[in-house]
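>>> coords below, sequence missing:
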C-alpha cells in the first residue's frame, strides 16, 4: 500500500515538473533557413508566388502523392490561396498569400487544420547575392501549451528546418536548371 502511495506521489511530481518546464518555454517560435541560388530573383519569386509551382519543390508534396489540392483567388501573388487535405503525414490546411512584392518577398498566412490547429506566418525573401539570389524561408508563430510540450520532446527547428532545407534544395535545382537552359 505504501509503495503505491510513493509511486503515485512520484508520478504526480514528474507531471508537475513537466508542466513547470513546459510553461517556461518561449511563447513564440521561429524557424529560418537560407540558400543561394544561381538564378535571378524573378525566377525564384515565381516558384513561391504561384502555389501551382510548389508541387515541384515542396518537401511535403512528396509525402502523399494523392493529396487533394484546391486553389483559389488569383493564379499568383497577393490573394492566391492553396488548400490541401492528405494522409497523416501532410494533414490538412490552407495557405494564403497576404503580401507579394515582386521580386523581393512573399508573405503567407499558414493555417493548419489537421492533425492540430495552428496559424503561423511564413515569409520568403529574395535578395541579390554574388552569383544569384539569396532566398530566406521563415516560419513564425505562437506556441500554445501543446506546442511548448511538443518542443520539450522534439526540436521543431531541426525537424521543420530540415524540411525547409530539402525544399530550398529542390527549388534551387528547378530555378538553376531553368536559368541555365538556352533561350
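Sure thing, it's come through. Please read these numbers as outputs of a predicted model, since none were measured by experiment.

>>> only C-alpha atoms for contact and neighbour calcs from this point on.
Fine.

>>> which residue ranges of this protein form strands?
28-37, 68-72, 81-85, 92-101, 105-114, 118-129, 132-142 (DSSP state E).

>>> how far does the longest helix anywhere in the chain sit from its chain's centre?
For the chain, the longest helix by residue count, based on DSSP state H, is helix 156-180. With C-alpha atoms, centre = their mean, to the nearest Å as the basis, helix 156-180 stands 12 Å off its chain's centre.

>>> and if you look at stretch 99-110?
For stretch 99-110, the distance to the chain centre is 14 Å (C-alpha atoms, centre = their mean).

>>> equivalent analysis for stretch 74-90, please.
Distance, centroid of stretch 74-90 to centroid of chain: 13 Å (C-alpha atoms, centre = their mean).

>>> so how far is residue 29 from the residue nearest the centre of the chain?
For the chain, residue 139 is the residue whose C-alpha lies nearest the centre (C-alpha atoms, centre = their mean; 5.7 Å). Relative to residue 29, residue 139 is positioned 8 Å away (C-alpha to C-alpha, to the nearest Å).

>>> let's bring in a second one:
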C-alpha cells in the first residue's frame, strides 16, 4: 500500500511541475504578444559603398536584376534555385522570381521605376518563409567622374504578431551584414 501511495505522490508531483511549466510558458507567450501590440512594425536597413567606376557604368550593371546572381548574397544562398523572368531585364516591369531552399525562400522582385543614373525602384514580394513586401531601391550618385556611391536600402513592415520577432532580432545587424557583403562583392566585380 505504501508503494501505491508513493507512486501516486510522484505522479501528482510530476503533474504539478508540468502544469507549472506550461503555465509559465503561457504567461511568457501572452506577455510577448502584449508587448508586440505596442512594438514597432516597420524597419529600414541601408548600406553604401564607393565603387571606382563612373556612375553610368555602375548604374547600367545594377539596373539588370539578373546581375544579382553574381553579387546578391541572398540569391547566392541556393545555386540550384528555380528562377523565372517576365519582361525585359533592366526596364520597368521586369520581374525576377525565385523558388529556392530554406535559406533562399521564394518570391519575386520587380523593377517599379528607373531614374537613369540615379535610382532603380525595386519591390520584393516574399512568399516563403513568410509573406512580406519590401521596398529595396538602389541609388547611385557620382562622387567624382570615376567614383560612384551606391546605396542599397530595404524597408518593410511586419504584421502583428510577427513583429514580435523584432523584439529579439536586430534587423539592421541581420540584414545589414548581408547588404554590406553584397555591395563589397559588387565592388569587386565592377572594379576588375
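It's in. Keep in mind the model is a prediction, meaning the values are calculated, not measured.

>>> tell me the angle the longest helix of structure 1 makes with strand 132-142.
150 degrees (axes from the mean of the first three to the mean of the last three C-alpha atoms, to 10 degrees).

>>> residue contacts, the corresponding residue of structure 1 for residue 167 of structure 2?
Alignment note (TM-score structural alignment): residue 167 of structure 2 maps to residue 152 of structure 1. Contact analysis of residue 152 of structure 1 by C-alpha atoms under 8 Å, 6 or more residues apart in numbering lists residue 22.

>>> quickly note the distance from residue 152 of structure 1 to residue 18 of structure 1.
In terms of C-alpha to C-alpha, residue 152 of structure 1 sits 9 Å off from residue 18 of structure 1.

>>> run through the residues that contact residue 143 of structure 1.
So residue 143 of structure 1 contacts 26-29 (C-alpha under 8 Å, 6+ apart).

>>> and residue 55 of structure 1? What does it align with in structure 2?
Checking TM-score structural alignment: residue 55 of structure 1 goes with residue 69.

>>> its match contacts residue 75, doesn't it?
Yes: counting by C-alpha atoms under 8 Å, residue 69 of structure 2 touches residue 75, with 6.0 Å between them.

>>> so what sits against both of those two?
Counting by C-alpha under 8 Å, 6+ apart, nothing touches both residue 69 of structure 2 and residue 75.

>>> could you measure residue 170 of structure 2 against residue 148 of structure 2, distance?
On the measure of C-alpha to C-alpha, residue 170 of structure 2 and residue 148 of structure 2 end up 29 Å apart.

>>> more neighbours: which of the two?
Between residue 170 of structure 2 and residue 148, counting by other C-alpha atoms under 10 Å, residue 148 is the more crowded of the two (23 against 12).

>>> which residue in structure 1 lines up with the more buried one?
Residue 148 of structure 2 maps onto residue 133 in structure 1, by TM-score structural alignment.

>>> show me the contacts for that match.
If you count contacts by C-alpha under 8 Å, 6+ apart, then residue 133 of structure 1 has 36-41, 44, 126-127 around it.

>>> related to what we said a few turns ago, which one of residue 69 and residue 75 of structure 2 has more residues nearby?
residue 75 (18 against 12).
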